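Undergrad: Just need the structure, nothing else, for what follows:
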Amino acid sequence: MPDTVTLLIDPLPADADAADLASTFREVDATAPALRVGELSTQRGDGIFETIGVVDGHAQEVRPHLERLRNSAAICELPEPNLRQWEAAIAHAVERIPGVGEFALKLVLSRGVEHGPAPTAWLHVSAARDQSAARERGIRVVTLDRGYDRTAAERAPWLLLGAKTLSYAVNMAALREAARRGADDAIFLSSDGYVMEGPTSSVILRFGDEYATPAASGAILHGTTQVSLFDHLAAQGARVVERDVAVDELERADAAWLVSSVRLAAGITELDGRAIPFDADATRAFNAYLLGPRD
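TA: Okay, here's the model as predicted:
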């Protein structure tokens, strides 16, 4: 059974009700060329994506990821994706990989070939990198200026700040800058002094018995893993809030985490070169939940 699967998808209109959804996508050799030279996803990053964690044969939170894909499509003025088609493609891919282990499944919807008649879509799943060290021992983080304030998305919707686009050059540059500073990851700060998110993750802070995360806005993506973890914590009786988080609260937090679909929960042990409290027990409990099946 392969540990890498790639599907090319012929995107259906959102309201199409195809009798045989499996006929709308096909598996291709993951090592063979699959995109045309004129593809706008590679030329301009003109497209959107989602990354779904797959744990022991179960794709985590498929519907929340697809709903965020649909929201990104609306912001970017791409055709609305047919969620049933994507669900069928995801199910097919998961059936083709081993039923044990962790995998990363990426969905991509682009504007297609320049001057072309239709968007391009594909799915790729491969074995996930080992994240045990980050989960167990925590990560060092630096703060970086994102270059705009919290209201930028409202003033300038053409920046596409609320969409998960393929234009990730800035996010990758932030991770390289973090590495240059001797850290593992970064937290973006708004120019008016508020905590935003990580380049590929959501921020969670604990103050006493309250867990807080920066409120999702046009400038901050709604984190599917963060939402799932907050639902779990609330069910256990914890207080969870989404609110504006000022920069100085980072240093006052009792504990802090970056959470994402594949790495899951990584406790922060160091912020801008200064040690901060690391709750190994809570982190272990978070990941025990996040590694379980979640819909």
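
Undergrad: drop to CA atoms for contacts and neighbour counts, all remaining ones
TA: Will do.

Undergrad: any idea how far residue 123 is from the residue nearest to residue 9 when sequence neighbours are not counted?
TA: Distance criterion C-alpha to C-alpha, 6 or more residues apart in numbering; nearest residue to residue 9, sequence neighbours excluded, is residue 25 at 4.2 Å. Going from residue 25 to residue 123 by C-alpha to C-alpha, to the nearest Å gives 10 Å.

Undergrad: what does residue 294 give?
TA: 20 Å.

Undergrad: Who has more neighbours out of the two?
TA: A count of neighbours by other C-alpha atoms under 10 Å puts residue 123 above the other of residue 294 and residue 123, at 23 against 14.

Undergrad: who touches both of residue 25 and residue 123?
TA: For the pair residue 25 and residue 123, residues contacting each of them under the criterion C-alpha atoms under 8 Å, 6 or more residues apart in numbering are 7-9, 89.

Undergrad: So which of those is surrounded by the most neighbours?
TA: Taking other C-alpha under 10 Å as the neighbour criterion, residue 89 ranks highest of the shared contacts of residue 25 and residue 123 with 24 neighbours.

Undergrad: Pretty sure it sits against residue 27.
TA: No. With contact defined as C-alpha atoms under 8 Å, residue 89 does not count as touching residue 27 (9.8 Å).

Undergrad: how about this one, so we can line them up?
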Amino acid sequence: MSTSPVLLLVDESGSRRVDPHEPHLSVTDWGVTRGDGIFESISVIAGRMPTLDARFDRLEASARALDLPLPNRSIWTDALRKAIDAHEPVDRLAVTVVMTRGVEGADDSPTAWLLARPARDFTGIRRSGVSVVTLDRGYASDAAEGSPWLLLGAKHLSYATNAAALREASRRDADDVIFTSTDGLALEGPTSSLVVRRGDLIESPAVEAGILAGTTQATAFGFFESRGYRTRFSAIAAAELVECDAIWLVSSVRQAVAVHTLDGHPMPVDDAMTADLNRWLGDEARLE
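TA: Below is the predicted model of the structure:
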């Protein structure tokens, strides 16, 4: 068992484990010089192999959007299993799978790897919740349909804008961000999906608005449906967020965090519901 991060390089023939402390990436790789590539984050709880179909579906959608080869599901599943087996037992592994366009001037072979390491402990923030500001993403909600080259809804490596948004949130004394469209709709967080409750209705923005399809969001819908709530994808006006009965930001590793403050306004928080939702998301039998 390894106490260090476990790194595997992946190609069309399979995967091989390498030393994570040695150099493996060319400085002329398109992923480094242009952020030209895709990735997925996978949460592994207590060493159990999670359900991967939704992750692979999203990874393939991202690959299609960037004209990259479709990942071989069998090879990547085997690589993940190798990483889980090689890593020392921990409560939760954060696994990142990456594929770039490859090295400039070389053949058309992509560069790909899988990195597994202990996840950050988000227990505190799941209990305390977050303060959030809304920030204009700079696109209308129909931009993805008319301008697919913007790669809205693809999980690609160019995260500079997301990182800049989080820095802006910090400058405004907030923890996180909900992006909005220029036509006034709420979209998603820089690294999370948006889930809101209005009475007995649970809603999330639809992917047609140019957001990333949320795998954890889908699992969250299953939780609320099991509690008798109605769920739907819909256009959520950013101006109406402050009127919601609850707001959560959900993602695979951090899970669900409640929004306790929105643009300086206190928001209602259901601590018991949030705790139950996180127990559901943490059940590896349901995790996607």
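
Undergrad: give the contact list for residue 196 of the second structure.
TA: Shown here is residue 196 of the second structure, whose contacts under the criterion C-alpha under 8 Å, 6+ apart are 202-204, 244-248.

Undergrad: now these: which count as buried?
TA: Neighbour counting over these (16 or more other C-alpha atoms under 10 Å) leaves 202-204, 245-248 as the buried ones.

Undergrad: Just the ones in strands from these, please.
TA: The members of these that map onto strands under DSSP state E are 202-204, 246-248.

Undergrad: Widest-spaced pair of those residues?
TA: The largest distance within these, taken as C-alpha to C-alpha, falls between 204 and 246 and amounts to 12.2 Å.

Undergrad: Number of residues surrounding whichever residue in the second structure pairs up with residue 238 of the first structure?
TA: Using TM-score structural alignment to pair residues, one finds that residue 238 of the first structure aligns to residue 229 in the second structure. Other residues within reach of residue 229 of the second structure, judged by other C-alpha under 10 Å, total 15.

Undergrad: With respect to residue 176 of the second structure, which of the ones in strands among the buried ones among the contacts of residue 196 of the second structure is nearest?
TA: Relative to residue 176 of the second structure, the closest of these is residue 248; by C-alpha to C-alpha it sits at 11.4 Å.

Undergrad: Which residue, other than its chain neighbours, is closest to that closest one?
TA: Residue nearest to residue 248 of the second structure in three dimensions, not counting chain neighbours: residue 258, with 4.5 Å by C-alpha to C-alpha, 6+ apart.

Undergrad: where does the one you found land in three-state SS?
TA: Three states are possible here, and by DSSP: H, G, I helix; E, B strand; the rest coil the one that applies to residue 258 of the second structure is strand.

Undergrad: isn't it right next to residue 247, touching?
TA: Yes. Under the criterion of C-alpha under 8 Å, residue 258 of the second structure lies in contact with residue 247, with a separation of 5.9 Å.

Undergrad: so what sits against both of these two?
TA: Here residue 258 of the second structure and residue 247 have residue 269 as joint contacts, going by C-alpha under 8 Å, 6+ apart.

Undergrad: Can you show me the helices along the second structure?
TA: Here the second structure has its helices, by DSSP state H, at 30-33, 53-65, 73-86, 123-128, 143-146, 160-171, 215-226, 271-281.

Undergrad: So which residues make contact with the fifth one?
TA: When contacts are defined by C-alpha under 8 Å, 6+ apart, helix 143-146 of the second structure is touched by residues 150-153, 208-210.

Undergrad: So which bits of that helix are buried?
TA: Quick answer for helix 143-146 of the second structure (16+ other C-alpha under 10 Å): 143-144.

Undergrad: And for the fourth one?
TA: Residues of helix 123-128 of the second structure classed as buried by neighbour count (16+ other C-alpha under 10 Å): 126-127.

Undergrad: Please list the residues outside it that contact it.
TA: 254-258, 271, 274-275.

Undergrad: 6 Å instead?
TA: In this structure, residues lying in contact with helix 123-128 of the second structure by C-alpha atoms under 6 Å, 6 or more residues apart in numbering are residue 257.

Undergrad: in the first structure, what residues pair with it?
TA: Helix 123-128 of the second structure corresponds to residues 132-137 in the first structure, going by TM-score structural alignment.

Undergrad: from what I can see residue 219 of the first structure touches residue 162, true?
TA: Yes. Applying C-alpha atoms under 6 Å as the test, residue 219 of the first structure and residue 162 come out as touching, 5.3 Å apart.

Undergrad: what about these two, which has more around it?
TA: The residue with more neighbours, out of residue 219 of the first structure and residue 162 and counting by other C-alpha under 10 Å, is residue 219; that gives 23 against 20.

Undergrad: Count the neighbours of the residue nearest to residue 9 of the first structure for me.
TA: Counted with other C-alpha under 10 Å, the neighbours of residue 25 of the first structure add up to 20.
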